[in-house]
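A.B. asks: Need coordinates for the following:
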Amino acid sequence: MSFSFSLASNGAANAARSALDNTTEQLTNEARQLASGLRINSAADDPSGLAISQSLVARVNGFERARGNVQSAADAVNVADGALASVTDILTRIRTLAVEASSSIESTGDRANLQAEVSQLLLEIDRISQSVNFNGQPLLDGSHAGFVPAVAASVTVQANSVLATNAGPPGSNFGDLVANVQTIPAYQRPIYYNAVTQNVPASTAPQTVTVGSTVGLLPGDTLVPAGYNGPAIQVLGVNAATDSITAIFPQALSNGAQIRNDVNGSLANAVTPGENVVSITGTAQPLYVGQQLQLPFPPNPEVVTVQQVLGPTTFVADFTYAHSAGDYIGSSHFDGIAGGSGPGAYTITYGTVSNPSPPGQQVDIIDAGNFPAGVYIGTVLSYTSTSYTLSLPTAFPSGAYALAPVGNGTVSNTYDGSIKLQVVNTGVSIAVQESFYNTATQQQATSATLLAPGSTSALFDGVSITLGSFTSADLGSTAYVKALQATAAQENPEAPALELLAGASEGETVALSLPAVTTQQLRVATISLVAGAGSDPTLAAEDAIGQSDFAIQSVLAERAGLGAFSVRLREDESNDALAALNLQASVSSIRDLQVGAATTRFTQTRIEEQVGTAVLAQANALPETFLALFR
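C.D. replies: Presented below is the predicted three-dimensional model:
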């Protein structure tokens, strides 16, 4: 660009001034950066850099606040754990008192004095659970229990005498008074109804025999001939590929003779409410401990559980109502299926039956026109008090009938309590007498049924017990079994878990569930060292030991959970701190000024400003040269 001399304007001065203005503006910006230490002081400095850095600053602040949340939660956990430590000490003291009261040396008055302390300690547990809080938020009263998982029923042998004979099959524990203990299975054994397809001679040796179908049959099943007029058949093995069974047949059977494993008959004797020894008509019935039998006819239909099998047709059961000799009793539903039904769901409605099979129960479905080969397996899909819906595996154009076990599988562990077994001399034989202490009612009961060596029974609370091989040398030997009932899962929508934001973003929450530690929740509210009605003054204290053990383990499990949560909180806090540090470093790399380079640029710009000022001064002097032409 060239400039000519002009009186009206000074192009050179204007150009110099423009360059000097730019230099001055740059110098001002660099001075501001050096003064603030920041490369970006406004959006004009770096629009995208400012947006990114401000977003990162927001996350840094979020992580810093999240650290505060985590620290507060850790403090709350420490408060809760301290309270639980006190509860643990109290429960340990209660257990110690229960151990003292379990000695028969202690008098009734001594136990009453011990119980006075236990009662006060139980009140203190409830006070702690109701009063412990953090920043006004209750911690141990269940207000923040959240989801509480279900607890399965359990039975545990607490003490078990080693028998003097210490005899039993290799690998067995028949050398102990209690050889085996378990809850009664929830499902009944599947019903099997079929026929042999060959002549079978009577023999005490195992025989392999073909049958119409092995569907639903299991090794160990007991079968009886149709009509229940012959001795029981013990099944040793099942071969589904050849539709054959290996079993002991004490009685000869003709080709086509029906065999089945369900109880079906009438009471041979009247029964009264309570524990009864019952006989059923017939020569043999396939009875087993835990089996559910139904007396379906009015005025008093009910389902009872076989507590002990005394013979081929005799058993022990606890009845709610009185029943007369001749009343029907059976273990299966026998229901018709209309022709043209299946495959798919099919609903059967009962008349007088009120205890249908539960979902998942196996059902034998028999094609009436193709027996004995036409036997199929269905499954109960759902049930009500008067009906059940099952799946039909195929179509039944000419009709069929279904055989389903009675019972909905709710016989196990109805109560918390303790079972005591003691070897006694009846004057006729050596037997075991079984007693039960109900924790909730604080009452004990002793069964009139005496148990023989090696027998299996379920006299109390749905607990099946198999005894060892005791003799007169074991008189006085005892065993204790602790039974705990199942508890259902609890959603607790009105008592949600505590939630805290442990990160910088929405939804980065962690939940802290704090179940109640009341005496009711710990199952110790009704423990007593003073026996209720019954003959054993120490059984209540023995039960208190078992209940205390459960409560202690529950509290320790809760403390372990809190400890694990504390570890998680420490990791959360460390992660928040590290994330904030790294993000702050990122903000610094974007916004902070590189002082060394900026100082160099500032010095250079100052020199440029000084040069520009000098040039502008000289450019302003150019018109004087033009005036010299007029001299």
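A.B. asks: alpha carbons only for contacts and neighbour counts from here, please
C.D. replies: Will do.
A.B. asks: measure stretch 491-503 end to end?
C.D. replies: Using Cα to Cα, to the nearest Å, the end-to-end distance of stretch 491-503 comes to 26 Å.
A.B. asks: swap in stretch 208-217?
C.D. replies: End-to-end for stretch 208-217, by Cα to Cα: 14 Å.
A.B. asks: now the strands for the stretch 101-250 of the chain?
C.D. replies: With strands called from DSSP state E, counting those that start in this stretch, the stretch 101-250 of the chain shows them at 133-134, 137-138, 154-160, 178-183, 193-195, 207-210, 222-225, 233-239, 244-248.
A.B. asks: this one next, for a side-by-side:
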Amino acid sequence: MRINHNISALNTYRMLTLNNTAVAKSLEKLSSGLRINRAADDAAGLAISEKMRAQIRGLEQAQRNAQDAISLIQTAEGALNETHSILQRMRELAIQSANATNTDDDRKALQDEIKQLISEIDRIGETTEFNTMKLLNGTLSGNQVGGVGSKLGDATAAYILVDDFNPGSSVTSGISQNVQVIVDGVTFNLTGVTGEDQFQWFQSLQTKLYAAIDAYNAANPNAPVVKPTFEIKDVQSQTSMDFVITSGTKGSKFQIEIRLLDDPSNTSAPAATDLVAELINNNNWTAGSDGQLSATAADAVTKLNDTDKLKMVVNGYTIEVMLNTVGEGTYNAGDDMTQLASDLETDINAALANYKDLTGVDFGTVTVSVKDGALVVESSNPDTVTIQFGVYDVSNALGLAGTGTAVTGGLNFHIGANKGQTLNLQLNDMRAAALNVADVDISTADGAQNAIAKLDSALKKVSEERAKLGAIQNRLEHTINNLGTAAENLTAAESRIRDVDMAKEMMEFTKMNILAQAATAMLAQANQTPQGVLQLLR
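C.D. replies: The predicted structure is shown next:
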């Protein structure tokens, strides 16, 4: 029996300390209502919870932002309601003035009211404000920049090329042939095309085709067909040169198609034989189409190297596209732009993936294709991603000037919890000059007639502006509902991580409290145990 170290008491004391600590933690959780009061309670859970809290508070603020945006829109739309009423009154006065029963003095009186109404339109446009911002004087109209669709240089027209053309070689031994030619989608059936050699045969084809086009255009003056050109280029020798048939329509969407038609006197020519397909193996024919690189564009792109950069603004982020693939490519005049489109698509998507890794923002993917002779860049997320080309000289070399689908200026309402989640609104100039009614004069009958047309146009502009504002207001109301739902669901998720389950914790507290009391009682018993040594001293 030992008395210097009471092991039972030490063990009981340790358990008592643990129980008291557990009781203290339970009391803290029960009193705060939180399962996580400090990082030590659940380190990973705290990090997740705080990230969710940032999103929740962002969503709630975005709701308030959207509500403020609706208030601004209602202010502007309310002012335009009065502008509408004024324009209706002005139109009414113009129709009254146009009536022959009025004298010059009557029209002068009507014009006096018109002047006052014009002044009031200007006053509304100048003084309508929200939070000191003027809404209808044109300062919030925005500007068009950049674009999603962009054209690379000038696409060449459709063409057919006879490479290494030999004008002296026989083609059909003088046999008359029927030929079908389709130019810009219009079909011409030609008979009696003949020649002793290639050059004469094409001369005959040109003469008959031109005559057929002249007849067609005479019958269809509103939709004429432009004659294709027949010409010899790149002469190497008397027997080697290029013969090119080119559509007269720049950027034509249609191939020039030439087929031999069924001719009973020509047993060697089957019905509707594609002349290009029949002769391509022997005469090196190639058919071109809209969407080839012009000489200027091909030269500019070829000068690029893999260290050149294309600057883009995507979803508010300025990014640089390293033209690795494009810079290593070779492009010639007359080349189809499909290869360049593929190379550019590879480089842009590589840049977007890289910036996603850096920022955590998913920019989606980009497709680059050739449509109607244009190099078109499109995002997989058109509702949230704006592609805006500019700044670097390489943009000009690529011809990516844009079609003006992106907008700068105006008002950007931040209606999301994260960067770049905005809605842009432009408010057009609604003053008299912008509506083209500043000089309305109904002091004469003719002036009144002209005024009616002007006022109809002004009413249309105001109606379009109000309709736009109404549509955006309706959209924002849906936005508010969506933000509220998202915040509610995210709050529920955060609550499951951060908040304590009171019933479960009360059960835990009761258990630990009983254990603490039991440990206290046992410690008292353990302290009494060493007194047994006194029995040995008797």
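A.B. asks: Give me the TM-score for this pair.
C.D. replies: Here the TM-score for the pair of chains, by TM-score structural alignment, normalised by the length of the second structure, is 0.56; 355 aligned residues with a Cα RMSD of 4.5 Å.
A.B. asks: Any chance of TSV for the strands of the stretch 101-250 of the first structure, columns distance to Asn61 of the first structure?
C.D. replies: Below are these laid out as TSV (distance: least, Cα to Cα, whole Å):
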stretch	distance to Asn61 of the first structure
strand 133-134	25
strand 137-138	26
strand 154-160	51
strand 178-183	57
strand 193-195	74
strand 207-210	80
strand 222-225	74
strand 233-239	71
strand 244-248	76
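A.B. asks: Which of these sits closest to Val530 of the first structure?
C.D. replies: strand 154-160 (19.9 Å; Cα to Cα).
A.B. asks: in the closest one, what's buried?
C.D. replies: Of the residues in strand 154-160 of the first structure, 154-155, 157-158, 160 count as buried by neighbour count, 16 or more other Cα atoms under 10 Å.
A.B. asks: Quick one: the residues in the second structure that it pairs up with.
C.D. replies: Strand 154-160 of the first structure corresponds to no residues in the second structure, going by TM-score structural alignment.
A.B. asks: next one: stretch 586-595 of the first structure
C.D. replies: Going by TM-score structural alignment, stretch 586-595 of the first structure lines up with residues 493-502 of the second structure.
A.B. asks: Just the terminal-to-terminal distance for that stretch.
C.D. replies: For stretch 493-502 of the second structure, the end-to-end distance is 17 Å (Cα to Cα).
A.B. asks: Need the contact partners of it.
C.D. replies: Applying Cα atoms under 8 Å, 6 or more residues apart in numbering, the external contacts of stretch 493-502 of the second structure come out as 29-30, 33-36, 45-46, 49, 52-53.
A.B. asks: closest to Leu310 of the second structure among those?
C.D. replies: Met52 (36.3 Å).
A.B. asks: where does the closest one land in three-state SS?
C.D. replies: For Met52 of the second structure, the assignment made with DSSP: H, G, I helix; E, B strand; the rest coil gives helix.
A.B. asks: nearest spatial neighbour of it, skipping sequence neighbours?
C.D. replies: What sits nearest to Met52 of the second structure in space, not counting adjacent residues and going by Cα to Cα, 6 or more residues apart in numbering, is Glu494, at 6.3 Å.
A.B. asks: and that neighbour, what helix or strand is that in?
C.D. replies: helix 445-498 (DSSP states H and E).
A.B. asks: after that helix comes which helix or strand?
C.D. replies: Using DSSP H and E, the helix or strand that directly follows helix 445-498 of the second structure along the chain is helix 502-528.
A.B. asks: For that next one, give me the average deviation versus the first structure.
C.D. replies: Compared with the first structure after the fit, helix 502-528 of the second structure shows a mean deviation of 1.5 Å (mean Cα distance after the TM-score superposition for the first structure).
A.B. asks: So which bits of that helix are buried?
C.D. replies: Buried, per 16+ other Cα under 10 Å, within helix 502-528 of the second structure: 502, 505, 509, 512-513, 515-516, 519-520, 522-523, 526.
A.B. asks: Same list (these) but as TSV, adding distance to Asp214 of the second structure.
C.D. replies: Shown next, in TSV, are these (distance: Cα to Cα, whole Å):
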residue	distance to Asp214 of the second structure
Met502	92
Glu505	94
Phe509	100
Met512	103
Asn513	106
Leu515	108
Ala516	109
Ala519	112
Thr520	114
Met522	117
Leu523	117
Ala526	121
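A.B. asks: Kindly indicate which of those residues lies nearest Asn20 of the second structure.
C.D. replies: Nearest to Asn20 of the second structure among the buried residues of helix 502-528 of the second structure is Ala516, at 6.0 Å by Cα to Cα.
A.B. asks: Can you name the residues that contact that closest one?
C.D. replies: 16, 19-20, 23 are the contacts of Ala516 of the second structure under Cα under 8 Å, 6+ apart.
A.B. asks: same deal with Trp285 of the second structure?
C.D. replies: Taking Cα under 8 Å, 6+ apart, one finds 160-163, 276, 279 in contact with Trp285 of the second structure.
A.B. asks: excluding its backbone neighbours, what's nearest it?
C.D. replies: Closest to Trp285 of the second structure by Cα to Cα, 6+ apart is Val162, at 4.5 Å.
A.B. asks: How many residues are close by that neighbour?
C.D. replies: Residues near Val162 of the second structure, counting by other Cα atoms under 10 Å, number 20.
A.B. asks: Check Ser36 of the first structure too.
C.D. replies: 13.
A.B. asks: isn't there a strand covering Asp318 of the first structure?
C.D. replies: Yes: assigned with three-state DSSP, Asp318 of the first structure falls within a strand.
A.B. asks: Looks like it contacts Gln308 (just checking).
C.D. replies: No: using Cα atoms under 8 Å, Asp318 of the first structure makes no contact with Gln308, being 10.5 Å away.
A.B. asks: Compare these two (neighbour count), which wins?
C.D. replies: Between Asp318 of the first structure and Gln308, counting by other Cα under 10 Å, Gln308 is the more crowded of the two (25 against 20).
A.B. asks: Apart from its neighbours in sequence, what residue is nearest the more buried one?
C.D. replies: Ser457 (4.5 Å).
A.B. asks: For Arg496 of the second structure, see how far away Ser49 of the second structure is.
C.D. replies: 9 Å.
A.B. asks: List the contacts of Leu425 of the second structure.
C.D. replies: For Leu425 of the second structure, the contact set (Cα under 8 Å, 6+ apart) comprises 410-413.
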